[in-house]
Structure formats: C-alpha cells, structure tokens
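Participant: Fold the following, please.
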Amino acid sequence: MSKHFLRQFFELESSTYTYLLADLTTKEALIIDPVVNTVERDAKIIQQLGLQLRYALNTHIHADHITGSGKLKTLFPGCQSIISNVSGAKADIYIKDGDLIKIGESGKTPIILECRSTPGHTNGCTCFIWHDYGAIFTGDTLLIRGCGRTDFQQGNADQLYTSIHTKIFTLPEYYKVYPAHDYTGQTCSTILEEKKYNPRLTKLREEFIDIMTNLKLCYPKQIDKAVPANLLCGLQNDIE
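Facilitator: Purely as a prediction, here's the structure:
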C-alpha cells in the first residue's frame, strides 16, 4: 500500500487545478494552488481523511482567481502559506530556487518537494518537483500543450522560454506534468510529450517570442480583483 497520497481538484470558473499531497503515515499534508471558491470542498476532504494541513503553496500570484490560502489558514490554524520570495506577495514562508519543502519528516519516507524558480509568466513563478513520485507541479509556467501568457504581470517571453527549457525540460522525460490550469479537459502530461508536441515550445526561441507577442488574448476578467488579493497571499481573513 502506498504511503503517499495525491489528489487533483478542479475549479470550474477559472479552470484551475489544485493538488493535495499527504503522507499517510504521519497524516501531514500540503496543498498547491488552492482556490477560495472551492476551499470548503477541499477542506472537507482533508478533514474526512484525518489529515493535518501544514502548508498552502502558491506557484505564483494568480490573475484569474483568488487564492484559498487565507481561508484555509482559518480552518486549519497550523497551516502556513508559502510563495516565492520575489513574488512581491505576503506569506508565512518565502522560498527561493533550490529550497526544499518537506512533510512527513517523522515517517520513513517523507514527501520532499524541490522548489525551482521559473520566471517568465510572472517574476515569482515557482515549480514544485516531487522527485520520488516523478512529478512536477508547473503552475502557469508550462501547461498541457501550452504555457502561461506573457503580456502582463512582469511577463517576458524570452525569460519563459529559458525557464522551461533549462528548468523543466531537463527533467527525466517520464516525469508527469501537473499544471495549474487546463481548458480542454486534460489532467496531466509528461515531460516527453511537451518536448515533442507542445506547439509553442517545439519552436526556436525567436518564433516562440513572436507567437507569445501576437496571442491577442482577452484581458483576464478577474485580474483587477485577484491580483491585489493575492499580493496578500490570502492572509487577510476578510477577503471575499
């Protein structure tokens, strides 16, 4: 029987994936990219499984939804929020490239996530790599057959191309890719698939930059509300 637990949740309005990881021996857990709209659902699962939520991680300052970190902290008083030290957001714990996040340390096989800085979508974008499981949680940096946009929030297509090719595509090709969003119903991918079939990232750098410059995407409908709230990393209990 596996001593580790991974559950993927979906939030419909922003097409966001949230991930719950737990060590079933110690019952310690962490959650990645929680959404305020679905905190009650996620908290119910955590409580039903008898888990102790230690950390709420955000891969970056989201522009399409408000993080559930603050609400989770009110429901689970021992929970601490985590975000990149260059994100500009408030949090309990700040991480940088190469840091490790651990839960279940008192057990035989703790869950260890490597923090890997991947700027380009935003300055503070961070991917979390679970080497023992062969998985990476990519936030908006790398999506399934796509990537995060670069036309706002410190976006930089050249930087994003470098981040993906040097920090993500250098992982073993069998590693699973778990993104923060998908808009077509897919739940995960692999490093190999994205290296071979991602229509943007199979291009040379100059063509990639041109593609990203000319996407002509709509202005995110929640950005004016989400970004100010997420700069607080959900620590303000009265955020609606």
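
Participant: Only C-alpha atoms from now on, for both contacts and neighbour counts.
Facilitator: Will do.

Participant: The protein: helices as residue ranges?
Facilitator: In the chain, the segments counted as helices under DSSP state H are 39-48, 69-75, 157-163, 191-197, 205-213, 223-230.

Participant: Make CSV out of the ones you listed and add distance to residue 184.
Facilitator: Below are the helices of the chain laid out as CSV (distance: least, C-alpha to C-alpha, whole Å):
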stretch, distance to residue 184
helix 39-48, 23
helix 69-75, 26
helix 157-163, 22
helix 191-197, 15
helix 205-213, 20
helix 223-230, 22
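
Participant: Minimum distance to residue 151: which of the ones you listed has it?
Facilitator: helix 205-213 (7.4 Å; C-alpha to C-alpha).

Participant: how about the helices of the chain, which one is nearest residue 61?
Facilitator: helix 223-230 (5.8 Å).

Participant: What lies in contact with the closest one?
Facilitator: Applying C-alpha atoms under 8 Å, 6 or more residues apart in numbering, the external contacts of helix 223-230 come out as 61-67, 89, 239.

Participant: Could you also give me the structure for this next sequence, so I can compare it with the first?
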Amino acid sequence: MCSVLTRIRPIHRAVALSLRLGANTEGSSYAATQSRRLSPGKNSVVDLQRNARFYCSRMAKTEGLLFRQLFEVESSTYTYLLADTNTREAIIIDPVLETIDRDLSLIEELGLKLILAVNTHCHADHITSSGLMKKRIAGLKSAISKFSGASADILLSEGDKIRFGKHYLTVRETPGHTDGCTTFVSADESMAFTGDALLIRGCGRTDFQQGSPERLYKSIHEVIFQLPEDCLLYPAHDYKGQTVTTVGEERKHNPRLTKKLEEFVKIMDNLNLPKPKKIDIAVPANLLCGLQD
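Facilitator: Below is the predicted model:
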C-alpha cells in the first residue's frame, strides 16, 4: 500500500471558506438537459467560455491547507487541488485531460509536489488526465475505488486515508451513480468531495454504469447527510454556476433528495436524459487510467 494511505481516526472539526466562481457553468447537451430540469434559465456554452474563470484562487480556512477549485468547460467538471502549505505535498481530485497543461502549470507555480491523482469514480463524460500526469511527474501515483473496475496504482476501500503532509481525506464509499463512486471527507469534516453522487440541488444519474437509484439514495442519506450540517460539499460537476453547497442546504433544499425513497426512484427512472456525448470513448479510456489510444 502506498505511503499516502493510512487508517487513523478523524480529529477535530473546523469551518472551511465557501468559494464563489462567479460564472455560469453550462456544459454539454447532457449538462444542458440536467440544467433545464432543475431551473428554467441558462446561458450558452459560448457565453460560458467568454466569461468563466477557470480556477478559484482562494484557500480553504483549515489551517495549513492550500485549496484550489478548477473548472473544465466542455464537461462542466470541477477538479480540486489540495496541498499541505508546509511540506508542499499535494493531491489532485478528478483531473481532466483537456486541462492537464493548466493544472500542471498551476502546480509548478505554487511550488507543489503532486503525489497522488485520484478519481471519485470512472467518469463517462470526460477522460481523466491521471495516466498522462503520471508520465509527466516522476513518482506520481493514481487512485480510484476498487469497485470501479478501473486500473490504478492504488485501489481505494472504505475508511482509507489519503495523506498529503499533515492532512488527509477519508474514503467513504457512496455507490449508486456507479458501483465505484467514493466521497472524500477532510480530517476535520469541514469539507467533502462528493463526485457525481451528490450535486448541488441534484444528484448523479442512475441509468447506466451499474446505476441504482435505491443505492444512491441510501449512500447520500446514510453517508453524506450524516456529516455535519455546515460541512462544505464540493461536487464533480455543476451546470448552473454554483461552486459549493453544504450538508444542511442539501438536506433542506435538494429537490430530489428531500423526497421519500419511492418518489426519488420514480424521478430517477423517468429523467429520460441523452447519454453523455463522450461515454463511448471516456469509459474505456478511464478504465485504463485515461491512457487508451
């Protein structure tokens, strides 16, 4: 097992700083369909590309933690960079192939040592840059859930700790969108990275890749919603310009997850969404750490 993973118990809580990107994050046809179901108003991809900031430069409030939230336009994907400000050890969550040069440039500018590229699940709407990053950064390792079916240096399990300097994220299994979906929770439970399981006022679809609305509902209510109410939740995507939410907000305002299980299943079974445009190339590539020709 790689040294970045250990099993220890969580420590104290603290409140992290909420981020605002200040741009509308409308994505592909899949993203647009999702957005139409959740709100009537939207901007075009052209407007997004003209106005979007491609990363937020603020830091988390947790002492000694450097935090960046980055954005990829086509798939409306958030990538997260976290680092220990003392040791400069860093990890990156859900990196995207199209933005690898931007991400590596930022890492170099900040003087960080990237030790792990980790994916919350096997993505269907974009190709991960984890494999290519490993070719460009000596010693970098990749990680993903052992239930994802994908190749990686580290196969993650429930309770694993992803360490970088004095900080760590705890692996929590949250299947339902896919079998291998994971949520990463900070040591002080002030922030969590929910992948496609829980989105801002939404959730991941359940109509392909081992999707199950029943399992997703259970994962969110029994895992994510058990975190502190002020825990900041950072999703893998957003299509309406929002960057962060909280456990308390989603418990109260999520239009799907505030329903009973039976109604939630009915909603999810009747979304009738088009499949992601890149699914036929993204999934096979991501099963091989993004390196399939």
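
Participant: ok, back up a step: highest neighbour count among the contacts of helix 223-230 of structure 1?
Facilitator: residue 67 (33 neighbours; other C-alpha atoms under 10 Å).

Participant: Can you give me every residue that contacts that one?
Facilitator: Residue 67 of structure 1 touches 33-36, 58, 229-230, 233-234, counting by C-alpha under 8 Å, 6+ apart.

Participant: If we only consider the contacts of helix 223-230 of structure 1, which is nearest to residue 99 of structure 1?
Facilitator: Among the contacts of helix 223-230 of structure 1, residue 89 lies closest to residue 99 of structure 1 (C-alpha to C-alpha), at 17.8 Å.

Participant: coming back round to it: mind listing which of the contacts of helix 223-230 of structure 1 are in strands?
Facilitator: Judged by DSSP state E, strands contain none of these.

Participant: can you give me the strands for structure 1?
Facilitator: Ranges of strands within structure 1 are 4-11, 16-23, 28-32, 52-57, 80-84, 93-95, 100-103, 111-117, 126-130, 135-139, 142-143, 146-147, 176-179, 189-190, based on DSSP E.

Participant: Can you add mean neighbour count and give the helices of structure 1 back as a markdown table?
Facilitator: Listed next are the helices of structure 1 as a markdown table, based on neighbours: other C-alpha atoms under 10 Å:
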| stretch | mean neighbour count |
| --- | --- |
| helix 39-48 | 15 |
| helix 69-75 | 22 |
| helix 157-163 | 21 |
| helix 191-197 | 17 |
| helix 205-213 | 15 |
| helix 223-230 | 18 |
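
Participant: Mind checking the ones you listed for the one nearest to residue 129 of structure 1?
Facilitator: When those are compared by C-alpha to C-alpha, helix 191-197 sits nearest residue 129 of structure 1, at 12.2 Å.

Participant: what range in structure 2 does that closest one sit on?
Facilitator: The alignment of helix 191-197 of structure 1 onto structure 2 (TM-score structural alignment) spans residues 247-253.

Participant: which residues are contacting that stretch?
Facilitator: Identification of contacts with stretch 247-253 of structure 2 by C-alpha under 8 Å, 6+ apart yields 200-201, 224-225, 227-233, 257-258.

Participant: Average offset of it relative to structure 1?
Facilitator: On superposition with structure 1, the mean distance recorded for stretch 247-253 of structure 2 (mean C-alpha distance after the TM-score superposition for structure 1) is 0.2 Å.

Participant: in structure 2, what residue sits furthest out from the centroid?
Facilitator: Distance to the chain centre peaks in structure 2 at residue 262, reaching 26.7 Å (criterion: C-alpha atoms, centre = their mean).

Participant: Quick one: map that residue onto structure 1.
Facilitator: The alignment partner of residue 262 of structure 2 in structure 1, by TM-score structural alignment, is residue 206.

Participant: quick one: its match and residue 91 of structure 1, what's the gap?
Facilitator: The spacing between residue 206 of structure 1 and residue 91 of structure 1, counted by C-alpha to C-alpha, to the nearest Å, is 36 Å.

Participant: pretty sure residue 9 of structure 1 contacts residue 17?
Facilitator: Yes: counting by C-alpha atoms under 8 Å, residue 9 of structure 1 does reach residue 17; the two are 5.5 Å apart.

Participant: So what does residue 184 of structure 2 match up with in structure 1?
Facilitator: Match for residue 184 of structure 2 (TM-score structural alignment): residue 128.

Participant: list the contacts for its match?
Facilitator: 59, 113-116, 136-138.

Participant: Repeat that for residue 275 of structure 2.
Facilitator: Contact analysis of residue 275 of structure 2 by C-alpha under 8 Å, 6+ apart lists residue 30.
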